[in-house]
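> show me the folded form of this:
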Amino acid sequence: MSDKFTAFAKLHVPGQPLILFNVWDAGSAVAVERAGAKALATGSWSVAAAQGSHDAEALPIDLALANATRIVAATDLPVSIDFEGGYASDPGQTAANVSALAATGAIGCNFEDQVIGAAPRTLYAIADQAGRISAIRQAVGPAFFINARTDIFLVAPADAHDAAMVDAAIDRAHAYADAGASGFFVPGLVDLALLERVCKASPLPVNFMAFPGAPAADAVAATGVARISHGPGPYRLAMKALADAARAAFA
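Okay, here's the model as predicted:
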């Protein structure tokens, strides 16, 4: 396990990003590993959809942990799990939940700063989220890769993204790093100039989320990004291929 933790962390190289083609179950994990993946990561939306559920922690935590266990058992690669907001708001309970995730053999997780279920969409205050990250770090030890996700760029449309929002994100990057985070995830940010500013100022390796219409991987890599995730895209592609094949069979 220690080798997996180290190997995964070393794959985060600014300008030469780790590509994570997100999986949702053991079968998809095996397929992506055989395709040449260096590491695996789940997307919570895909995991939930594959179980007939919804994102935002609607999938019960016991099912999420059981799914993580099966994925880890199916592969020799390091596996990171999208664990949303940790299935709790209290730092102690959040830390206990992430400890249970670590016990599955996962080497890391995504951990977001959006308040799950809040309407309108709301982020935890920086100090509160940093406290949650700190509690997790104390519970899981120094090697577990906590990919701290900020939803700043998801709660506002892309045409509203500006330098002030980047400054706010950078403040969070520093606070999360001080609290013990390992990486910084900025889904929704696609403006390459703004992304480059984040990469230059962040003390943590930066994670970009790819999706149809987003900038190409080489352009994203040039900003200094160290990790590119594909989120729910792979699941949607697979389900489209399945539906197309089914329609052809029924024709």
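
> contacts, neighbours, all on C-alpha from now
OK.

> what helix or strand is V166 located in?
Assigning secondary structure by DSSP states H and E places V166 in helix 163-179.

> ok, and what's touching whichever helix or strand comes after that helix?
Where DSSP H and E defines the elements, the next helix or strand beyond helix 163-179 is strand 183-185. The set of residues external to strand 183-185 that reach it, using C-alpha atoms under 8 Å, 6 or more residues apart in numbering, is 145-150, 173, 177, 202, 204-208.

> how does it look with 10 Å?
Taking contacts as C-alpha atoms under 10 Å, 6 or more residues apart in numbering, the residues outside strand 183-185 that touch it are 9, 12, 109-112, 145-151, 169-170, 172-174, 176-177, 198-199, 202-209, 225-229.

> and stretch 45-64, by the same measure?
Stretch 45-64 is contacted by residues 22-25, 43-44, 67-69, 81-88, 97, 100-101, 114-117, 231-236, 239 when judged by C-alpha under 10 Å, 6+ apart.

> let's see it at 8 Å
By C-alpha under 8 Å, 6+ apart, the surrounding residues in contact with stretch 45-64 are V23, W24, D25, S44, E84, G85, Y87, I116, G117, G231, P232, Y235.

> the one helix or strand A68 maps to: how far from the chain's middle?
A68 is part of helix 61-73, with elements assigned from DSSP H and E. On the basis of C-alpha atoms, centre = their mean, to the nearest Å, helix 61-73 sits 16 Å off its chain's mean C-alpha point.

> second chain to compare with the first, below:
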Amino acid sequence: MSQAEKAKEFAALHVKGNPVILYNAWDAGSAKAIAEAGAKAIATSSWSVAAAQGYSDGEDLPIAIAEQIVARIASSVELPVSVDFEGGYSDDDHQLAANISKLLDLGVIGINFEDRIVKGKGLYDIDRQANRIAEIRRAAEHKGIPLFINARTDVFFRNSGDVEEALQREKAYAAAGASGFFIPGVTDADQIKRIASEATLPVNVMVMEGLPSNEKLATLGVARVSYGPIPYIEAMDELQKKVWALPFDPKRADK
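Modelled structure (predicted):
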């Protein structure tokens, strides 16, 4: 299957009321395990990818290392691969386009792209973020790939449940060329239902405390459910439990 075909296949998975479930990966090994378990696509979590390399989230992971990890994931699985690319690693539109082009060269067919100012404060204003999304769309079109741009808004992390602003941003991001609308932080069923009903883009939510079940989210009109850093956290917790369960060897402790 070609890269463009994978992109179209990935987009088709986003069905309102029948959400695609994405159990997020952090390296080639976790991506292969998720694929072998029957997943329809692979999506990374920036938090998990950074943590697995000893870095904090927020573009602290050097882009060169991030690209190496993405390349290994894309070459290790046959499934469509979407990357959590945070703020694109640049505030400059030309560099942003170059960064996106590099991801496309690695085989990526989708990205998460957030409106938080990663190395600053607050969110980009709506028009500025829309322009950034449009720049990404142009870069993807230049490569001939229908990149799935999952436009993330951090409104529910920053402005405490401002549904009106979220919908304003969704409208602008859709007009700029976004493919999906990602609203992490929202957990209220009524808010999710309203956004899903009024948005023109397929809506993506992230699993966190207080979020309704996947079955309930389907009835609310959600098209994509992401598990974010949960898989990595659970895997590391299980690893620690295994280590603590090992018998204590005083000879090893002395070395």
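
> which part of the second structure matches the helix holding A68 of the first structure?
On the second structure, the counterpart of helix 61-73 of the first structure by TM-score structural alignment is residues 63-75.

> what's the answer for stretch 91-100 of the first structure, then?
By TM-score structural alignment, stretch 91-100 of the first structure lines up with residues 93-102 in the second structure.

> mind listing what's buried in the matching stretch?
Using 16 or more other C-alpha atoms under 10 Å as the test for burial, stretch 93-102 of the second structure gives D93, L96, A97, A98, N99, I100, S101.

> how much space separates the last one from G88 of the second structure?
Meaning S101 of the second structure. Distance of S101 of the second structure to G88 of the second structure, given as C-alpha to C-alpha, to the nearest Å: 11 Å.

> which residue lines up with D188 of the second structure in the first structure?
By TM-score structural alignment, D188 of the second structure lines up with D191 in the first structure.

> now its match: how far from G85 of the first structure?
26 Å.

> of these two, which one has the most company?
Neighbour comparison, D191 of the first structure and G85: the larger count goes to G85, with 21 against 15 (by other C-alpha atoms under 10 Å).

> now do the contacts for the more buried one.
G85 of the first structure neighbours (C-alpha under 8 Å, 6+ apart): E57, T94, F111, E112, D113, Q114, V115, I116.

> make a markdown table out of those and add distance to A251 of the first structure.
Shown next, in a markdown table, are the contacts of G85 of the first structure (distance: C-alpha to C-alpha, whole Å):
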| residue | distance to A251 of the first structure |
| --- | --- |
| E57 | 38 |
| T94 | 49 |
| F111 | 44 |
| E112 | 44 |
| D113 | 46 |
| Q114 | 44 |
| V115 | 46 |
| I116 | 42 |
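
> circling back to that earlier point, with the second structure overlaid, how far apart is the helix holding A68 of the first structure on average?
Compared with the second structure after fitting, helix 61-73 of the first structure deviates on average by 0.5 Å (mean C-alpha distance after the TM-score superposition for the first structure).

> next, the buried residues of that helix.
Using 16+ other C-alpha under 10 Å as the test for burial, helix 61-73 of the first structure gives I61, A64, L65, N67, A68, T69, R70, I71, V72.

> the fourth one is in contact with G27, isn't it?
Right, N67 of the first structure. No - counting by C-alpha atoms under 8 Å, N67 of the first structure sits too far from G27 to count as a contact (11.0 Å).

> quick one: which of the contacts of strand 183-185 of the first structure sit in helices?
A9, A169, I170, R172, A173, H174, Y176, A177, V198, C199 (DSSP state H).

> quick one: contacts for the aligned residue in the second structure for the fourth one?
This means R172 of the first structure. In the second structure, the residue matched to R172 of the first structure (TM-score structural alignment) is R169. With contacts defined as C-alpha under 8 Å, 6+ apart, the neighbours of R169 of the second structure are I126, T153.

> ok, 7 Å please
I126 (C-alpha atoms under 7 Å, 6 or more residues apart in numbering).

> please report the distance of it from F85 of the second structure.
19 Å.

> and S56 of the second structure, by the same measure?
Taking C-alpha to C-alpha, one finds S56 of the second structure at 14 Å from F85 of the second structure.

> just L103 of the second structure next, same as before
9 Å.

> now swap in L13 of the second structure and tell me
The gap separating L13 of the second structure from F85 of the second structure is 20 Å, by C-alpha to C-alpha.

> so between the two, which is more surrounded?
More crowded of L13 of the second structure and F85, by other C-alpha under 10 Å: F85, with 22 against 16.

> closest one to D3 of the first structure out of the contacts of G85 of the first structure, please.
Nearest to D3 of the first structure among the contacts of G85 of the first structure is F111, at 22.5 Å by C-alpha to C-alpha.
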